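> give me the fold of what follows.
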Amino acid sequence: MNIVASQSEQYPEDSREATATVKVMLHPDIRIFTMDFNMNKTMEQMKQYFAARLKLPPNVLQLMLLGRIIENSVTLWNLGVKPHETIQLDMFSLDEEQFPIISSKLLNEYYMPDVITVRVQTDSDTFQDLLVSIKRPSFKKPFLGGFRHKETGMEYHHAGSQTIPKKCPEKGYIEYCRSTQTVVERKKLLQTRSAASTQMTKIGVYMSNITDKLIEPKGYVTADEYHARRLQAVIVIQTYFRRWHAINVVKELKEQLRLRLEWEAEEERRLQREKAERLMKEYNRRMVPRTKDDFELLYHALELWRLEELERIDNTLSGAERKAALCALLEKEAQLIASIGRHKLNADEVNQQKAIMSFLEKCAEPKRWKAFDGKITEMDTQFTLRARELLEIYRSISMQDLPTDERLDVLLTLKHTVKEHECKLTHEIIELIDREADLMMRGVKECNLEGLRKRICTLFLQYIKTPFFNPEVARLLKVPPDPIKLYHNIYFCLGCKRYLPSTDFAISGSSHSIGRCHLCCKLDNQACKREAFLKYKRMLRSLRQSEVNYMDGAKIAFVLQLQDLQYMVENFWNSQSAISAWGDLYDLVMVRWDKHVEWSPWNTILLRNDEAESHLKLKNLEKAYETVFIHRVKHKHLLARNYFSQFPELGEALHKADKLACSNDLLVTKPITPGPSKSTHKEG
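Next up, the predicted model:
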């Protein structure tokens, strides 16, 4: 049964601007949203209001009253609601699968409600709840100009907010009297310096009156009339001047508005372009993976797909069909993992050749140091020249599709180079070089020589990595020539049961012991969690770079590891900006809360890039932010203190900061540091 508006029903003229309180219950979340609406507001207008905030099309929303559907043309007056009364409606979505109603979209946005409930104490033991409507001002108080005192800096505004004039103190006597404002009159005869006479017409004398002027006496002008006329002239002058000034101000404001709009449009296009480039880059990284981070993104996308498919199967199927679907999902997942493995083999082959060339180029680099004037000085030694010569030979023998004559020249150069040393390795390289030259002279195809050429490259690379033949390579080898050095910084991996150097372990500030190596942690992540840490790596890299730019000896940001930063972002800051609640981690950065103090988990704030730039420009945080916001940030700092104070390195830094604060006579509330935990972290 539908509720249809009656065309004949009218409402009084004095109630056209009246409002009523509407409580809308959002289904299926069962959340109530209260707003004030005009009495002549139709259901269609209310749907458009909620559709704009829920980001849904208006035609999928349905309003009901006591189980009956309300037509779009029905108003609150048609429903029998009187002014300032309350009515409760139910809102549903006609297509909950594609357009579900998510009440959190309304509740996440902070706004001042139109109606609030106030509890009033009417008696000693009696309380009454009253509904109070909030009336917002419809205009802004105009600013009519003013001036600023040069010495005191105080600002005075005209007309709209003029200050009360200061009263002069009474001196006890009259300053304005007749005796001080009048002059004593005197009579005295004086003789002018030059005598003057006037000739008039008379009998026998004619005086022409052509040049005479007739002067008529006019009315007496009082001082008030004179000043009034002057004031009127001043007003006319000020009117034209203000009109001219207003035209210039409006032109300047229009120009500023145009420039601002152009800047905002360009900034919006830049952000969209950067986001599109980032999405395209991620897409290319998933389609053609090359690095470890690329494969992390692939495994993370695989896990998201698996969870979505698993949820769909659990919601739609049951019994034998569910088991069959789970088996098919498992087979599909195995196929995808195998496909990722094939991509990984191809990427390892390409990356291996790049790593070899990078290693050889580092060996061939000249020695560099910075002089006192800031210039970089480079110097080649006999060892770097030797390494550069071997690099050029390796690069030549690794080239494909060389003509036969050039290939023979390269092999001859390689043969003369390795002949300088007599050992089993050089004899084997020379034997392979002779074999390839013989086969090339016999006209063997290049595809049949591919394996032989790879063996020559491999053996020559082994020759280059030998410190006796290439002394410069000794400083870059992972395994030092001296076996005694292997006994330092070597730890046992609990996962793969191998002894590895300390650089192969991920040790965070919260770790109490050595756990598993990087490889074991990566395999465990690919098999179980399949998390992607690329966003946190970018955030940690940005944090450390900003701390380096301060040049104040900051250390805590470099002690903190990736797992510690991830724990802070997810548990303390809820993975969103503290100001705007922006949740895209690609746009968030960690900066100092107080820029004059070293960064630490208890002196940080998570913000967007533009918000971070504005935050670092502030001079007084107490004046810039509200008290509630400052307390909320301080609470997160207190949680970080309590969590990181139990770890040795960070706890020591925390105690130093507290001692420094006490020495400056600052009142600091210290968290209670718990004792050492018996459980140890096995993962870095």
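> going by C-alpha atoms from here, please, whenever you check contacts or count neighbours.
OK.
> which residues in the stretch 351-500 of the chain form helices?
Under the criterion DSSP state H, counting those that start in this stretch, helices of the stretch 351-500 of the chain are mapped to 382-397, 404-418, 424-441, 450-464.
> can you tell me the closest non-neighbouring residue to residue 34?
Computed as CA to CA, 6 or more residues apart in numbering, the closest residue to residue 34 that is not its neighbour in sequence is residue 23, at 4.5 Å.
> elements contacting the helix or strand harbouring the one you found?
Element membership for residue 23 (DSSP states H and E) is strand 19-26. In terms of contacts (3 or more CA pairs under 8 Å, 6 or more residues apart in numbering; DSSP states H and E), strand 19-26 is packed against strand 31-38, strand 86-93.
> to compare with the earlier structure, here is another sequence to fold:
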Amino acid sequence: MARKDLYIDNHDDKIITSQAYFTTEELLELKRQKALAIQCFIRQCFAWRKVAAYYHAKRTKARRDAAAKALAEKKLKEEEEDRIRRRLNPRTKSDFTALYSELREWRHNQEKAIRGLNASEEEQSQLMKELLAKEVKLMQTIDKLRQRANSANKQEAIKARLELMASPKEWLTDQGDYIEVVTPYTTRASELVQLYNGLRLRKIPVEQRIDVLLNVKFTVKEFDCLLTREIITLCNRENDMINRGRSTTSLNGLRRRLENLFLQFIETPEFNPGAKNFQRAPAATTKLTKIFPKVQTELWTRKNP
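Okay, the predicted model is just below:
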């Protein structure tokens, strides 16, 4: 309370007036309303999450369905391309079985169509003859494809066998790792395989072809038998024909025979020890691979230097 002898600073004083009285019931009602607001917000958050998860699952399913559809279309396309390839270029037994099955089905449908025509017996007989001629022609085509496939499969099998024969051996170490080991057998096989591949080359210069023939000749000359003599004779004959300027077409038969004989030389264990592991049964020495005595070898060498 202000007095004359007392100074009281009321510069920062505030006038506080009492507000309306807040009862307990009103406080509980306020808490209830705030709880309802919080519950509404939480439920809204849950709803947003549920909607987001729904759309995410929908988009994921759409992408998965699109990928599955694309994969199925790709698979169907590959199967169709494979069927076309098997028709145009059959290689396996199942391919030819499918071709013969389609041929029988085609003939059955053609016969059914001919019988359904309102034609006389003579006309139907003529149509059946034409159908038979077409069938024979198609069977001849399939037989040619079979021969071509057998030849290609045989060459692939020979190539795989020779590559395996010339490849380094894999040995298992104590640490569990594999190391490649080059043995004298694999080295010998690798040299022979390189010569065989050189013989199979066609579009090479004449000088390189003559070098290959000379290498083959001196390689087989280490062993004197009927097989090696035949190889040497063919090498000399081809060399002579090349020097005479004969065409490549006239040398095809000679070269194929030389390739086959040299392949037989490679697959003979007496000349290539590495070939022993690739034989189904121990091969007996034949008349072609029997080594001649030294006297006969010297006599033959004088006549065929």
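> including mean neighbour count, could the helices of the stretch 351-500 of the first structure go into JSON lines?
Output for the helices of the stretch 351-500 of the first structure, formatted as JSON lines (neighbours: other CA atoms under 10 Å):
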{"stretch": "helix 382-397", "mean neighbour count": "17"}
{"stretch": "helix 404-418", "mean neighbour count": "15"}
{"stretch": "helix 424-441", "mean neighbour count": "15"}
{"stretch": "helix 450-464", "mean neighbour count": "16"}
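> with distance to residue 231 of the first structure added, can I get these in JSON lines?
As requested, the helices of the stretch 351-500 of the first structure are arranged in JSON lines below (distance: least, CA to CA, whole Å):
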{"stretch": "helix 382-397", "distance to residue 231 of the first structure": "91"}
{"stretch": "helix 404-418", "distance to residue 231 of the first structure": "102"}
{"stretch": "helix 424-441", "distance to residue 231 of the first structure": "109"}
{"stretch": "helix 450-464", "distance to residue 231 of the first structure": "99"}
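> okay, the helices and strands packed on strand 19-26 of the first structure in JSON lines with mean neighbour count next?
Written out in JSON lines, the entries for these read as follows (neighbours: other CA under 10 Å):
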{"stretch": "strand 31-38", "mean neighbour count": "17"}
{"stretch": "strand 86-93", "mean neighbour count": "18"}
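> aligned to residue 66 of the second structure, what sits in the first structure?
The equivalent of residue 66 of the second structure in the first structure is residue 265 (alignment by TM-score structural alignment).
> measure how buried that match is and give me the count.
Look at residue 265 of the first structure: counted by other CA atoms under 10 Å, it has 12 neighbours.
> and for the one 5 residues further on?
A count of neighbours around residue 270 of the first structure, defined by other CA under 10 Å, yields 12.
> whereabouts in the first structure does stretch 210-228 of the second structure align?
Residues 408-426 of the first structure are where stretch 210-228 of the second structure lands when matched by TM-score structural alignment.
> please enumerate the strands of the second structure.
In the second structure, the segments counted as strands under DSSP state E are 169-172, 178-181.
> looking at these, which is closest to residue 234 of the second structure?
Checking the strands of the second structure against residue 234 of the second structure by CA to CA gives strand 169-172 as the closest, at 33.9 Å.
> what's the mean deviation for the closest one versus the first structure?
Overlaying the first structure shows strand 169-172 of the second structure at a mean distance of 2.9 Å from the equivalent residues (mean CA distance after the TM-score superposition for the first structure).
> the residue nearest to residue 34 of the first structure and residue 91 touch, don't they?
No - in this structure, residue 23 of the first structure is not within contact of residue 91 by CA atoms under 8 Å, at 10.3 Å.
> overlap in contacts of the two?
When contacts are counted by CA atoms under 8 Å, 6 or more residues apart in numbering, residue 23 of the first structure and residue 91 are jointly contacted by no residue.
> one step back: and the residue nearest to residue 34 of the first structure, how many neighbours does it have?
17.
> residue 68 of the first structure and residue 89 of the first structure: what is the separation?
10 Å (CA to CA, to the nearest Å).
> how many neighbours does the aligned partner of residue 368 of the first structure in the second structure have?
Mapped onto the second structure by TM-score structural alignment, residue 368 of the first structure lines up with residue 170. Look at residue 170 of the second structure: counted by other CA under 10 Å, it has 12 neighbours.
> how about the residue nearest to residue 170 of the second structure when sequence neighbours are not counted, what does it touch?
On the basis of CA to CA, 6+ apart, the spatially nearest residue to residue 170 of the second structure that is not a chain neighbour turns out to be residue 180, at 4.7 Å. Taking CA under 8 Å, 6+ apart as the definition of contact, the neighbours of residue 180 of the second structure are 168, 169, 170, 171.
> surely the first one touches residue 183?
Right, residue 168 of the second structure. Yes - between residue 168 of the second structure and residue 183 there is a contact at 7.2 Å, judged by CA under 8 Å.
> more crowded one of the two?
Neighbours of residue 168 of the second structure and residue 183, each counted by other CA under 10 Å, are more numerous for residue 168; the result is 17 against 14.
> give me the number of residues near the residue nearest to the more buried one when sequence neighbours are not counted?
Distance criterion CA to CA, 6+ apart; nearest residue to residue 168 of the second structure, sequence neighbours excluded, is residue 182 at 4.9 Å. Burial measure for residue 182 of the second structure: 13 neighbouring residues, criterion other CA under 10 Å.
> what does residue 376 of the first structure give?
As a burial measure, the neighbour count of residue 376 of the first structure was computed by other CA under 10 Å and equals 10.
> tell me how far it lies from residue 364 of the first structure.
Computed as CA to CA, the residue 376 of the first structure to residue 364 of the first structure distance reads 17 Å.
> format the contacts of residue 180 of the second structure as TSV; extra columns: distance to residue 102 of the second structure.
Output for the contacts of residue 180 of the second structure, formatted as TSV (distance: CA to CA, whole Å):
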residue	distance to residue 102 of the second structure
168	46
169	46
170	47
171	50
